[in-house]
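Engineer: just coords:
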């Protein structure tokens, strides 16, 4: 599929997602319980192919690199990957950052949480860099309701760290689900809500609007129209 006028790392990442079927089309139920999503982002598939995985580690690293260039006050000491899916993403990204610019990112560490607290050896619920006194960026794949990221923020604060930012692979730009049955969904996305709640940068490699433009350019009318109709019900502008 052809890609719209995106930065090279975004275009390469989106092409890899489509080529590797990481972005899948059909009818899916999301983690939030919302049904009928016309596409699904399966980040676990990045682990099935080394070249495919290289595309996501490069895209995460470039997103962080470009953000530090455009916003000099944005800095971080540790990348945090919530268990389990984001663990390899954070580990690969902090290594790629050091490769891209060792002088700038060679000090950056990586950490992740255990879902089961270890009671032998070094013990504890965290693995990797210490978070106390550190500026921490959380990496995840997609924010639907943001449960894993919010749990990560609680861990970071409990360990004496400071949340510096959040980076995800795909911004669905989708309304949060209703908290009570029968209530209308709030007209705000998980990303927008987190920006308001935490007052830190919340970045994404690509968004659903990038996907829409790629489908439009490639003539994939069926998938394009299903996403457009779905966004009329659940889409947001931020």
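Structural biologist: That came through, no problem. For clarity, every value in this text was computed on a predicted model and none was experimentally measured.
Engineer: from now on I want contacts and neighbour counts done on CA atoms only, so please keep to that.
Structural biologist: Noted.
Engineer: burial count for residue 171?
Structural biologist: For residue 171, the neighbour count with other CA atoms under 10 Å is 24.
Engineer: what are the boundaries of the strands in the chain?
Structural biologist: For the chain, the strands defined by DSSP state E occupy 23-28, 37-41, 78-81, 109-118, 124-128, 135-142, 162-171, 202-207.
Engineer: pipe those strands into CSV and attach distance to residue 87 per row.
Structural biologist: Converted to CSV, the strands of the chain look like this (distance: least, CA to CA, whole Å):
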stretch, distance to residue 87
strand 23-28, 20
strand 37-41, 17
strand 78-81, 5
strand 109-118, 6
strand 124-128, 10
strand 135-142, 9
strand 162-171, 13
strand 202-207, 17
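Engineer: relative to residue 196, which of the ones you listed is closest?
Structural biologist: strand 202-207 (10.0 Å; CA to CA).
Engineer: and the closest one, what does it pack onto?
Structural biologist: Packing partners of strand 202-207 (3 or more CA pairs under 8 Å, 6 or more residues apart in numbering; DSSP states H and E): helix 8-19, helix 50-70, strand 162-171, helix 190-198.
Engineer: got the buried residues for the shortest one?
Structural biologist: Same thing as helix 190-198. Residues of helix 190-198 classed as buried by neighbour count (16 or more other CA atoms under 10 Å): 190-195.
Engineer: okay, pairing it with this:
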């Protein structure tokens, strides 16, 4: 576990792991579902996650790129603690008004650390990384609250992105099985 908050995994697991019958994005049906928005909506848990994330942010980060939707509240809290400006990164550029992919300060030529809540396959992070790089950002690291990808694998190696996680699926499973 990379966190210094010994009870964080247990508290997030207790808050977010739901049992019942759930249809997953893949179409599969599961008896378990992890509702990440439950920890993001809890100001105390969100603050604890943000404080752990701060330790993982590269020192040369010039901007934090919170991904729509789950990365935005975390990036906002981390930004307010660190004083590092935040970008709010959309899944795709809006088709009206400014037609921006990312709202906030100019990021061309800047070191942007992506902030995400949960990474499983990394699809949204991969898309955002490519789009930000195409627009001139330097993107080398993503910091996430929970990495649910298989242990020992970097799902974003294909886009040369380092994944730094506060917690992993194994951390959450370990507290589930310990309790």
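Structural biologist: Perfect, thanks for sending it. This one's a predicted model, so the numbers in the text were calculated from it and none came from an experiment.
Engineer: what would you report as the TM-score here?
Structural biologist: After superposition, the two chains reach a TM-score (TM-score structural alignment, normalised by the length of the second structure) of 0.81; 176 aligned residues with a CA RMSD of 2.7 Å.
Engineer: on that earlier part again, for the strands of the first structure, which one ends up most surrounded?
Structural biologist: strand 78-81 (a mean of 28; mean count of other CA atoms under 10 Å).
Engineer: picking that back up, between the buried residues of helix 190-198 of the first structure, which is nearest residue 39 of the first structure?
Structural biologist: residue 190 (17.6 Å).
Engineer: in the first structure, which residue is closest to the centre?
Structural biologist: Closest to where the C-alpha atoms of the first structure average out (CA atoms, centre = their mean) is residue 168, at 1.4 Å.
Engineer: counterpart of that residue over in the second structure?
Structural biologist: Using TM-score structural alignment as the criterion, residue 168 of the first structure maps onto residue 144 of the second structure.
Engineer: do the same with residue 57 of the first structure
Structural biologist: So residue 57 of the first structure corresponds to residue 50, using TM-score structural alignment.
Engineer: number of residues surrounding that match?
Structural biologist: 23.
Engineer: same thing with residue 95 of the first structure?
Structural biologist: 18.
Engineer: OK, contacts around the aligned partner of it in the second structure?
Structural biologist: Under the alignment (TM-score structural alignment), residue 95 of the first structure pairs with residue 80 in the second structure. For residue 80 of the second structure, the contact set (CA atoms under 8 Å, 6 or more residues apart in numbering) is empty.
Engineer: still on that earlier bit, of all the helices and strands packed on strand 202-207 of the first structure, which one is nearest residue 90 of the first structure?
Structural biologist: Of all these, helix 50-70 comes closest under CA to CA, at 8.2 Å.
Engineer: for the closest one, list every residue counted as buried.
Structural biologist: Going by 16+ other CA under 10 Å, helix 50-70 of the first structure has these buried residues: 52-65, 67.
Engineer: tell me which strands and helices it is in contact with?
Structural biologist: helix 8-19, helix 86-100, strand 162-171, strand 202-207.
Engineer: could these be laid out in TSV, adding distance to residue 42 of the first structure?
Structural biologist: TSV is the format used below for these (distance: least, CA to CA, whole Å):
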stretch	distance to residue 42 of the first structure
helix 8-19	9
helix 86-100	12
strand 162-171	11
strand 202-207	14
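Engineer: out of those, nearest to residue 130 of the first structure?
Structural biologist: Short answer: strand 162-171, nearest of those by CA to CA, at 11.8 Å.
Engineer: and for the closest one, what's in contact with it?
Structural biologist: 41, 56, 60, 74-76, 133-143, 153, 156-157, 191, 200-208.
Engineer: how does it look with 6 Å?
Structural biologist: Where contact means CA atoms under 6 Å, 6 or more residues apart in numbering, the residues beyond strand 162-171 of the first structure that reach it are 135-142, 200-207.
Engineer: export the helices and strands packed on strand 202-207 of the first structure to a markdown table and append columns for distance to residue 100 of the first structure.
Structural biologist: Listed next are these as a markdown table, based on distance: least, CA to CA, whole Å:
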| stretch | distance to residue 100 of the first structure |
| --- | --- |
| helix 8-19 | 13 |
| helix 50-70 | 8 |
| strand 162-171 | 18 |
| helix 190-198 | 27 |
